[in-house]
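# have a look at this fold, sequence not included:
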């Protein structure tokens, strides 16, 4: 009697994909040598590839000396909502491979909508893991790595960016951010004024590329440096708030900062109280007296 065929589902670390899955592929963040055999096989045998930038993806194939017969479609912030239903429908005929310009999809890159829609439709989601700028920057920063949080890109406008940094003033974990080079100096200026100019940080640019540079210093010094030295792909790592409280920002000062950016007093007090743990009624009374004292 013949044995029944093996119907075991392939392990996720296998480069062989099965129909109907969303396959999230981590691409090199710099050096093409970061490309794994699993990545190469997945791209070479794919049926449909959703790429953040199709031109950059074609350039990646060229650098990796790879050929694919897959249909390649664009999948980026501006068309993500519109294209997601099309990609979910395509899962009925086989895998959909998702790639971003560099690193893992979904990490400050498109893909979340598709993952959610695919899961809701009953499809499997898996990954071919690859390099991550987040973990690479954290590892080379020289700052604590035991506990950290990823904040990605903060708001582009000054006011909202400062408010978010104020919310992070008492965050004890090491923080990792992304920023565009033309906004780096403004980001570091705001971080220095909000978190403290003596807070340790590292600016990591062009990680694993030819002109990789990691600048480790205080936020104040880095803000000055960045005015003339903001180029390339940027990751920023900032030390968490000190545990001894010596460098903590006065909650009343945080309220003043929010009010100066257009926030109402009551809303500013509620937000600061929630983030710092101070008594809301006492803070409101102090903020009210502070405001009336300026009149």
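Good, I have the coordinates. Everything numeric in this text was worked out from a predicted model, so none of it was measured.

# from here on, just use CA atoms for contacts and neighbour counts.
Will do.

# quick one: the strands in the stretch 101-250 of the chain?
124-128, 148-153, 174-179, 200-205, 213-218, 234-238 (DSSP state E, counting those that start in this stretch).

# next up, a structure to set beside the first:
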């Protein structure tokens, strides 16, 4: 007896609404702002190049320093002016290429869409509980189906809470990554001035830390969802035929416990990523107080 699929797509819907929609609007606003700021920035670059050229010609400025400064300014303004360059080397790399590669590598041929995988796992678990409950409905049983129904609901609540925590960490990581990528062109302007050069350097460090976090989360969730789906479609579905109902409920409880352990590991990943890359760390208190997300 195989476990059928249902049409509950709560995680994919939330990801689309709160992450994809938010980032699309943010990217549109940032693009409009950059288009307005580009003409004066280009004019300032021309004036600055003229001043540096005059200082180098008169010997008031070291030639190597002047050339390095002009090259840096040209690269920064070029990246800001060309949307395709920034999209190719920053936005696409951190938002699509790396997460998709990791998810495809660890998903064993399954979908690399993490929210969709979480929905599929929840749907399979939900249907498994329904099948067990229907098996318990017999003519001679009066209280047992209701007791089993309560047990199944409790296990389902634990399972859903664990999945929700896992999804929350994934959603926060992807949203923060998209936010930093979106505001990156503004922060890159800091490279033009000595006093603000540390701002884009810290931005890059945070972005690398978030990339490490997103890679860790994607790898863990890809392994979890793939293994959980295979387990539900093989181990659990075969026991539906032979094992008693209580044994099947115990199996569901074991799955919920395994999911809770996965959620605990996922919550620890921001600290691990921050330790490795010196980027972003957040926990339960950080979720309540967003000011604690950046250290």
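Arrived safely. Here the structure is a predicted model, which means the values were calculated and not measured.

# and the TM-score between these chains?
Superposed pair, TM-score by TM-score structural alignment, normalised by the length of the first structure: 0.23. Supporting alignment: 117 aligned residues with a CA RMSD of 6.5 Å.

# out of the strands of the stretch 101-250 of the first structure, the one nearest residue 50 of the first structure is which?
Distance to residue 50 of the first structure, taken as CA to CA, is lowest for strand 124-128 among the strands of the stretch 101-250 of the first structure, at 14.0 Å.

# so residue 216 of the first structure sits against residue 225, correct?
No - with contact defined as CA atoms under 8 Å, residue 216 of the first structure does not reach residue 225; the gap is 10.9 Å.

# could you dump the strands of the stretch 101-250 of the first structure into a markdown table with distance to residue 270 of the first structure added?
Below are the strands of the stretch 101-250 of the first structure laid out as a markdown table (distance: least, CA to CA, whole Å):
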| stretch | distance to residue 270 of the first structure |
| --- | --- |
| strand 124-128 | 40 |
| strand 148-153 | 22 |
| strand 174-179 | 24 |
| strand 200-205 | 29 |
| strand 213-218 | 30 |
| strand 234-238 | 26 |
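
# can you add mean neighbour count and give these back as TSV?
Formatted as TSV, these follow (neighbours: other CA atoms under 10 Å):
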stretch	mean neighbour count
strand 124-128	17
strand 148-153	16
strand 174-179	22
strand 200-205	24
strand 213-218	17
strand 234-238	25
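
# how far away is residue 191 of the first structure from residue 135 of the first structure?
21 Å (CA to CA, to the nearest Å).

# re the thing from before, residue 259 of the first structure is nearest to which of the strands of the stretch 101-250 of the first structure?
Each of the strands of the stretch 101-250 of the first structure was checked against residue 259 of the first structure via CA to CA, and the shortest separation belongs to strand 148-153, namely 23.3 Å.

# looks like residue 269 of the second structure contacts residue 213 (just checking).
Yes - judged on CA under 8 Å, residue 269 of the second structure makes contact with residue 213 at a distance of 6.6 Å.

# more neighbours: which of those two?
Neighbour comparison, residue 269 of the second structure and residue 213: the larger count goes to residue 213, with 29 against 22 (by other CA atoms under 10 Å).

# with adjacent residues omitted, what lies nearest to the more buried one?
Distances taken as CA to CA, 6 or more residues apart in numbering place residue 273 nearest to residue 213 of the second structure, at 5.0 Å, with adjacent residues excluded.

# tally of neighbours for that neighbour?
The burial metric for residue 273 of the second structure, expressed as a neighbour count using other CA under 10 Å, is 23.
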